[in-house]
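A.B. asks: Need coordinates for the following:
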Amino acid sequence: MKISIKVKPNSRESRVEEAGPSQLLVKVKAPPREGKANQEVIESLARHFGVPKSRVTIVAGLKSSKKVVNIEGVD
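C.D. replies: You can find the predicted model right below:
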């Protein structure tokens, strides 16, 4: 399943929220440096959807707050 997400780094807590009909807002504590925020995005989405981290990949937007993520094993 591919989904569009918006990432908000440097948040008080890490969590996943609905941001619209087909978009999620992923708040992460990590700063957007050295891939730390992206790693936390992957961990948060894996927890949210109940899949291993290895099944979550960022397919577009590695250096942007708007990303497209592929999650294997979720319909």
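A.B. asks: C-alpha from now on. contacts and neighbour counts both.
C.D. replies: Noted.
A.B. asks: Mind telling me which residue is nearest the centre of the protein?
C.D. replies: In the chain, the residue lying closest to the centroid (Cα atoms, centre = their mean) is Val41, at 3.6 Å.
A.B. asks: Checking that one next. Helix, strand or coil?
C.D. replies: At Val41 the chain is in helix, as set by DSSP: H, G, I helix; E, B strand; the rest coil.
A.B. asks: got it, and the one 3 residues further on?
C.D. replies: Remark: Ser44 carries the secondary structure label helix [criterion: three-state DSSP].
A.B. asks: I'd guessed it sits against Ser14; true?
C.D. replies: Yes: in this structure, Ser44 is within contact of Ser14 by Cα atoms under 8 Å, at 7.1 Å.
A.B. asks: Now for those two: what residues contact both?
C.D. replies: Val26 (Cα atoms under 8 Å, 6 or more residues apart in numbering).
A.B. asks: and the two? which has more neighbours close in?
C.D. replies: Legend: neighbour count by other Cα atoms under 10 Å for Ser44 and Ser14, higher for Ser44 (20 against 17).
A.B. asks: Please give the structure of this sequence too, so both can be compared:
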Amino acid sequence: MFDIRSIREGVVFKVRVQPRASKDQVSGLYEDAVKIRLAAPPVDGEANKALCNFLAKKLGVSRSQVELVAGQTGRNKLVRVTGVNQERVIQALKL
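C.D. replies: Down below sits the predicted model:
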């Protein structure tokens, strides 16, 4: 199971990003994080923007509700999503 925590406004969970993939997709779990493959390169924050856009679309929330809390320059990231609960995230990401 991956590490997802409820907070007052929504949830916080770990993500492992694989940039320069053939397409954007959730590809399962990596240790205690959700592994997400992104087509965007890890240059000038492109992969971070793609990650936030991808998660917003998958979770059915606006882009402003998805925020990178930590890991802006690495593959391991901590994401906060407001307005959702744990069950919705697990269901939307099919984990």
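A.B. asks: Could you measure from the residue nearest to the centre of structure 1 over to Ile5 of structure 1?
C.D. replies: Distance from Val41 of structure 1 to Ile5 of structure 1, counting by Cα to Cα, to the nearest Å: 10 Å.
A.B. asks: intersection of neighbour lists for the two?
C.D. replies: Val26.
A.B. asks: Please point out which parts of the strand ranked longest in structure 2 sit buried.
C.D. replies: In terms of residue count, the longest strand belonging to structure 2 (DSSP state E) is strand 10-18. Residues Val11, Val12, Phe13, Lys14, Val15, Arg16, Val17, Gln18 are the ones in strand 10-18 of structure 2 that count as buried (16 or more other Cα atoms under 10 Å).
A.B. asks: Tell me the one among those residues nearest to Val34 of structure 2.
C.D. replies: Using Cα to Cα, Val15 is the member of those that sits closest to Val34 of structure 2, with 4.7 Å.
A.B. asks: hey, where'd the strands end up in structure 1?
C.D. replies: According to DSSP E, the strands that structure 1 contains are 2-8, 15-20, 23-27, 56-60, 66-71.
A.B. asks: Quick one, which of these gets closest to His48 of structure 1.
C.D. replies: strand 15-20 (7.1 Å).
A.B. asks: with structure 2 superposed, average distance for that closest one?
C.D. replies: Superposing on structure 2 places strand 15-20 of structure 1 at an average distance of 2.5 Å from its equivalents, by mean Cα distance after the TM-score superposition for structure 1.
A.B. asks: which parts of stretch 36-55 of structure 1 are buried?
C.D. replies: Within stretch 36-55 of structure 1, the residues that count as buried by 16+ other Cα under 10 Å are Ala37, Asn38, Gln39, Glu40, Val41, Ile42, Glu43, Ser44, Leu45, Ala46, Val51, Lys53.
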